[in-house]
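In: the sequence isn't on hand, but the structure is:
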């Protein structure tokens, strides 16, 4: 088997789709994988939770196990991008530390931060229809998930189809403005730390 040597260095792009449960992130990600010219990996946070063994987790340890899962997920995405892979990340930044962790790990210039919005009534309808999410999960996440208020691009899955959202994101990529949302958020964080 031929071993690849001299692979040119490259930093991968991270397209971070952030929205509540049932907001349509996975559907947009699936469309993006079909539309993007470069090979790309879809790395949803749900896949990392699904990898966990079925061993029961005592209630007093659940928060720790979940926290470590999210930390590992962030580092796995950062590692794939550092190796030169483009990644579509679908995540729920419903806890402030998750965004802070991503900001500390990812190269801010290489992140396209996408706000995936959906009105509460539609989220609740989707939850009922899916039947695989606890009722009210999206409502509990909604207040915090977009609290940081800064995105590179935003979409609303109640008015646009996943394919339309994916096309808008794809068309946005060639002329991404600077500073990026992650650069702005890192600047805000640094300013707060300095004061």
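Out: Yep, it's here. The structure presented is a predicted model; accordingly, all values stated were derived computationally and were not measured.
In: please count neighbours and contacts with C-alpha atoms only from this point.
Out: Will do.
In: mind listing the helices for this protein?
Out: 25-35, 45-50, 59-82, 96-105, 120-130, 137-145, 162-172, 181-194 (DSSP state H).
In: among those, which comes closest to residue 88?
Out: Across the helices of the chain, residue 88 has its closest neighbour in helix 25-35 (6.4 Å, CA to CA).
In: check which helices and strands that closest one sits against.
Out: In this structure, helix 25-35 makes packing contacts with strand 40-44, strand 86-91, helix 162-172, judged by 3 or more CA pairs under 8 Å, 6 or more residues apart in numbering; DSSP states H and E.
In: here comes the other one, which I'd like you to weigh against the first:
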């Protein structure tokens, strides 16, 4: 296919709810040199029918939504598009799924951190998140412990974070955090050949 020879870069923003991921992503679209797409998981949840889902059904529906989101991101990147992903790795399987689907050398894993006190203040001010959501995610989201670059939005603005990430891209490490996590957490997966594109 013409124009699909390269794999797009995935800037993977991971942090709790209200940590500032979406705000950083919007600024990244302004400061990045190449065209990029912001793909927030909230947009995928918003696409779902508004009918009420029973508590028994909800976990399976949410899991399918996340799985579809991961595959949509992988497909966009496989077609050569640069993608800014807005994610919450609060369940182990989400990272494991992404490690299988994404081309690890082309993922820049960004830890978006914020103090718990500030998260709780933002959550209350927003009024559109369940009370205590960020606190429940706080320890789990960063449990894998490895990033290419981290930002703390407690004091830094979204624009400052976006500029730091953009400046980091030309000097990102080898192996990437995603490559190291893939080796550690998914040893069952074959090692892709150099330049190979993961199948979404």
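Out: Happy to help now that I have it. A quick note: this is a predicted structure, and the numbers were derived from the prediction, not measured.
In: overall similarity of the pair, as a TM-score.
Out: For this chain pair, the superposition-based TM-score is 0.94 by TM-score structural alignment, normalised by the length of the first structure; 189 aligned residues with a CA RMSD of 1.3 Å.
In: map residue 46 of the first structure onto the second structure.
Out: The equivalent of residue 46 of the first structure in the second structure is residue 42 (alignment by TM-score structural alignment).
In: would you mind measuring from that match to residue 185 of the second structure?
Out: Going from residue 42 of the second structure to residue 185 of the second structure by CA to CA, to the nearest Å gives 26 Å.
In: could you do residue 108 of the second structure as well?
Out: Taken as CA to CA, the span from residue 108 of the second structure to residue 185 of the second structure is 17 Å.
In: more neighbours: which of the two?
Out: Per other CA atoms under 10 Å, whichever of residue 108 of the second structure and residue 185 has more neighbours is residue 108, with 24 against 14.
In: who's in contact with the more buried one?
Out: Residue 108 of the second structure sits next to 9-12, 148-149, 169, 172, 176-178 when contact means CA atoms under 8 Å, 6 or more residues apart in numbering.
In: how about 10 Å then?
Out: Shown in contact with residue 108 of the second structure (CA atoms under 10 Å, 6 or more residues apart in numbering): 9-13, 84, 147-149, 165, 168-169, 172-173, 176-178.
In: residue 80 of the first structure matches what in the second structure?
Out: Aligned counterpart of residue 80 of the first structure in the second structure: residue 76 (TM-score structural alignment).
In: tell me how many other residues surround that match.
Out: Count around residue 76 of the second structure with other CA under 10 Å applied: 19.
In: ok, residue 133 of the second structure next?
Out: Every residue meeting other CA under 10 Å relative to residue 133 of the second structure is counted, giving 15.
In: who touches it in this structure?
Out: For residue 133 of the second structure, the contact set (CA under 10 Å, 6+ apart) comprises 16-18, 119-120, 123.
In: hmm, 6 Å instead?
Out: Applying CA atoms under 6 Å, 6 or more residues apart in numbering to residue 133 of the second structure gives no contacts.
In: quick one: it from residue 117 of the second structure, how far?
Out: Counting by CA to CA, the gap from residue 133 of the second structure to residue 117 of the second structure is 13 Å.
In: just the buried ones from the contacts of residue 108 of the second structure?
Out: Among the contacts of residue 108 of the second structure, those classed as buried by 16 or more other CA atoms under 10 Å are 9-13, 84, 147-149, 165, 172, 176-178.
In: tally of neighbours for the residue lying closest to residue 21 of the first structure once chain neighbours are set aside?
Out: Nearest non-adjacent residue to residue 21 of the first structure, counting by CA to CA, 6 or more residues apart in numbering: residue 138, 5.2 Å away. Per other CA under 10 Å, the neighbour tally for residue 138 of the first structure reads 24.
In: looking at it, residue 138 of the first structure is touching residue 24, isn't it?
Out: No: here residue 138 of the first structure does not reach residue 24: they are 11.6 Å apart, not a contact under CA atoms under 6 Å.
In: which residues does the aligned partner of residue 89 of the second structure in the first structure contact?
Out: With TM-score structural alignment as the criterion, residue 89 of the second structure lines up with residue 93 in the first structure. Residues in contact with residue 93 of the first structure, defined by CA under 6 Å, 6+ apart, are residue 145.
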